[in-house]
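**Q** Take this sequence and fold it.
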Amino acid sequence: MRHHWISTVAVVLVALVLVTAAHFSTSKPSYTSQTSIVFTSRAFESFRDPDSATAYTTSLIQSYTNYLQSANVLNPIAEKAGNGVEGSALQQSVQLKPGPLMLQISYENTDRGTADLVVRELVSAVRRAVSTTTPAANGTPMLQIVQAGVITDQVPGTGRSIPRSLVIGLVIGVIIGLVHLFLRALLDSRVRDVEDVLEVTDASVLGALGDPADSSEGIAVLAHNLGFVAPREGVHSVLLVSSVPGEGAGATALGAADALAASGTRTLLIDADLRGREVTRLAVNDTGSGTGNGTESGNRNGTGTGAGSGTGGARGLSDLLAERAGLSDVVTHREGVADLLAAGSRVGNPAELLAGGGLDSALARLGADYDVVVLAGAPLLTGSDSLVIAPRVAATVPVVGLGRVRKPDLLQAVELLDASGVVPGGVVLTGTGRAAGRDPYSALGTATAR
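**A** Here you go, the predicted structure:
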């Protein structure tokens, strides 16, 4: 309900308006015409036994009831009534209730005249049947009708009524809204908030970002938390990786690395997504041109020599792993922010390059020059690129795009890391909104404080 309550309320309101309008405009009053035919019987004069007289009288009244239900009576009445009334329908809708010295008849129709006509015709049929009943010895009919008045009234609760239409519209609207909510919950498996994330993994939330490219407060918190990552073989290396494309892992890695560098931490950002190259593209847009390639010392101090673009020319991680360039050729100094090791030349076998020993060697050498090395990996479900990196860094942090990744995909990504022997060192949420996590009593506020 917390995910779809807005759309559910909208569906209920639309259904309420439509159903109310439809019910009110199509409502028609119904009319019930009824009579109680009261008889007197001379059987009590002819029979010595009162029980026999009662049984005889009751059988006569029952015979009139059976007679009124016959097609010979109802078909002519239906033809006379018109308005689409049929004899077979009358047989189902005319109510006949025989009793001692009484026969009750009722009929309901949306047309007052039709209802009145049908009952009056049935009374006339009873009169004819009574007049032909075998007479007593003196020629008087055995039964006589003493009362047969017909009353026609509108059925209570029928006709147009705004309150009744509103109640019906509300009930049907709520039912439609619940069906809508059930189907949305059944079909929509996207991860929408921290509760959904915690159903998949119990890793701590290291940061909650609205837009990774424009979330200075959230990025600062994330950078601060990344600074506490325990080293692996002396290297503070962190891999930020998403489950599927579009969750903002590259932008998050770039922002966190730059925030770390701005705080005085010697930081290197590696674009390890040799296919998508998101960090490389973003870094070029942010910095335009850089200081070029130079020596490792020159990269950190901004005094290196040589020519190249802000991302180290066309060379980068792929060239380093393929042994087509050295570290001094591919690490680019970016003034005031994190140094960058771009993705490099495009290759057809990125997973093979990353799985080789060149990455371990490079991380060991970089760990001596930088306090923190941040890697941005390829989405876990697009290939094995990041899975071969994760066991070789100090921490792997999944980036979860709320509203962008489905829960089964996130679960599969966590299971892939687990199968590789990697326990997530925390998670980062993107797409949380501006005020997300600021309430310390909220689920997100609690998760980010763990």
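
**Q** okay, CA-based contacts and neighbour counts for the rest of this
**A** OK.

**Q** what's the burial count for the residue nearest to His180 when sequence neighbours are not counted?
**A** Residue nearest to His180 in three dimensions, not counting chain neighbours: Thr8, with 6.7 Å by C-alpha to C-alpha, 6 or more residues apart in numbering. Using other C-alpha atoms under 10 Å, Thr8 has 22 neighbouring residues.

**Q** Sequence B follows; please return its structure for comparison with A:
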Amino acid sequence: MELTDYLRILRKYWRSITAITLVGVLVTAVFSMLTKPTYTSNTSIFISVSSVSTVGDLNSGSTYAESQVQSFAKVAKTDIVLQPVIDELGLQTTPTSLADDLTVTAPTKTATLDMAVVGDTPESAAQIATAIGKQLVATIDALTPPGADGTKPVVATIIRPAQIPTSPTTPKTMQNIALGLLLGLLIGAGQAILRDMLNQSIRGDRDIERVTDVPVIGQVPNDDNAAAYPLILNSDPHSARAEAYRSLRTNLQFLGLDKGKRAVVVTSSVPGEGKTTTAINVASTIAAAGERVLVIDADLRRPAVAKYLHAEPSVGLTTVLIGEAELGEVIQPTSDSLMDVLASGPVPPNPAELLGLPHMQQLIENASKRYDTVIVDAPPLLPVTDATVLSRIADGTLVVVGAGVAKRPELDAALEKLDMVDARILGLLLTRVNQRDSSTYTYEYTYGPDSPKAGQTKIKTRTKNPGGTYSSGAEHKTGRRAEREAQPVQ
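**A** Below you'll find the model as predicted:
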């Protein structure tokens, strides 16, 4: 994984990372609030040697004092020192417990003892530290044998009296919160990376790159109104979604498909990825460029093209394939004068066998002679074999990949089915893309007061009834270009 991959993961899962980090901070803050505070008071004792007259005696005495410091450090935590302190202060504890609250250190090459006493209150910590210091001085004096002249060769002196601490030693609230913040960030980032690695869903082009080398020739942004207004060039011709289909049209034109040899099958791995809306929008954008386009609804199991384009669904592809009508008799015009539609017709009991007949190949050849481009809406690849059959006789196949719908194993299996029949895959179209999951850049352009966007009007859609009449539908916005269309699409 590259740095950009980590940044993408952080941007994608920032909510969970933030939540886990806040939980870490909250837990450590609550722990610090509930922890009973303790206070530490410090005192120091200096060990010196008396009755030295020469420099040599002084050096020897200093060495002797340093060696004695280690012994006195152990003495400080024994009952001989601590029990008198307990008795003097009336403490409800034992020498062993008090020793646990006492820390004695002897700095290297020094003759000092540093003692730290932990107490429940600042006053008690200072009181106990003072008492231990005095008792240790008395104990050292008692344990040191007198010299020939009756003087003690080792003298202990308190050089730093115990002070009342002004702040608690524990808990260290800010330190704990900083630690909780760091741990929360690490855990949050770790779970985000793990989720991304284990997640099989396809969200962006990076996920597709893990599956195949087939290029992504277009990305269509997510639009919550796509179901209500599938034909985006009519409902909002200046939207990012409309521009995405125009970009796809341009890419298809540069794939080496000449006019009259542009029979393109549009399919997907599983249902719900947006293949039908892609088929009609690609056809609409090609027609907007001045080419004649025919949309064939070859999804004989769940046909939807006729509904989207307000065509009559009772006659169409199956009518021609079974020999009940000629192609020209069942082709229906749409609101765009350059785009026609061949509906599915009656749903047959054997769609795959019907599409595999030589009549279907002959139908596509005849349609390619009449139109510059033929767009064939086919069923998904994995549930049925219809799209695989159609891909063999078409000039190319466009595979739609729905972000958040398809999974990597499903896309891999679908492409493998196309490879088995040597179908020409033109590319992949990634639909329903959220901006945070895309590695591409998006730009916005503000329309001026004289632009088509500013001249939008509201017109009423018309729904064709079975009897051939039209009834008014809901209002929606469209640009000036749609004002000339006789039958706007819902």
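
**Q** What does the superposition give as a TM-score?
**A** The TM-score (TM-score structural alignment, normalised by the length of structure 1) is 0.70; 411 aligned residues with a C-alpha RMSD of 4.8 Å.

**Q** Looking at the alignment, what corresponds to the residue nearest to His180 of structure 1 in structure 2?
**A** Aligning on TM-score structural alignment places Thr8 of structure 1 opposite Trp14 in structure 2.

**Q** quick one: its match and Leu26 of structure 2, what's the gap?
**A** 18 Å (C-alpha to C-alpha, to the nearest Å).

**Q** and if you look at Arg15 of structure 2?
**A** Arg15 of structure 2 is 16 Å from Leu26 of structure 2, by C-alpha to C-alpha.

**Q** Which of the two has more residues huddled nearby?
**A** Neighbour tally, Arg15 of structure 2 and Leu26, criterion other C-alpha under 10 Å: the higher count belongs to Leu26, 16 against 13.

**Q** residues touching the more buried one, list them.
**A** By C-alpha atoms under 8 Å, 6 or more residues apart in numbering, the contact list for Leu26 of structure 2 reads 177, 180.

**Q** now the regular element (helix or strand) spanning it: how far from the chain's centre is it?
**A** For Leu26 of structure 2, the host element (DSSP states H and E) is helix 14-34. Averaging C-alpha positions (C-alpha atoms, centre = their mean, to the nearest Å) puts helix 14-34 of structure 2 20 Å from its chain's average.

**Q** do stretch 324-334 of structure 2 as well
**A** 49 Å.

**Q** List the buried residues of that stretch.
**A** Of all the residues in stretch 324-334 of structure 2, those buried under the rule 16 or more other C-alpha atoms under 10 Å are 327, 330-334.

**Q** same check, this time on stretch 152-169 of structure 2
**A** 152-158, 162-165, 168.

**Q** Reformat those residues into JSON lines and put secondary structure next to each item.
**A** Putting the buried residues of stretch 152-169 of structure 2 into JSON lines (DSSP: H, G, I helix; E, B strand; the rest coil) gives the following:
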{"residue": "Lys152", "secondary structure": "coil"}
{"residue": "Pro153", "secondary structure": "coil"}
{"residue": "Val154", "secondary structure": "strand"}
{"residue": "Val155", "secondary structure": "strand"}
{"residue": "Ala156", "secondary structure": "strand"}
{"residue": "Thr157", "secondary structure": "strand"}
{"residue": "Ile158", "secondary structure": "strand"}
{"residue": "Ala162", "secondary structure": "coil"}
{"residue": "Gln163", "secondary structure": "coil"}
{"residue": "Ile164", "secondary structure": "coil"}
{"residue": "Pro165", "secondary structure": "coil"}
{"residue": "Pro168", "secondary structure": "coil"}
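
**Q** Determine the number of other residues adjacent to Asn61 of structure 2.
**A** That one is not Asn; residue 61 of structure 2 is Gly. 19.

**Q** And the one 5 residues further on, by the same measure?
**A** Counted with other C-alpha under 10 Å, the neighbours of Glu66 of structure 2 add up to 20.
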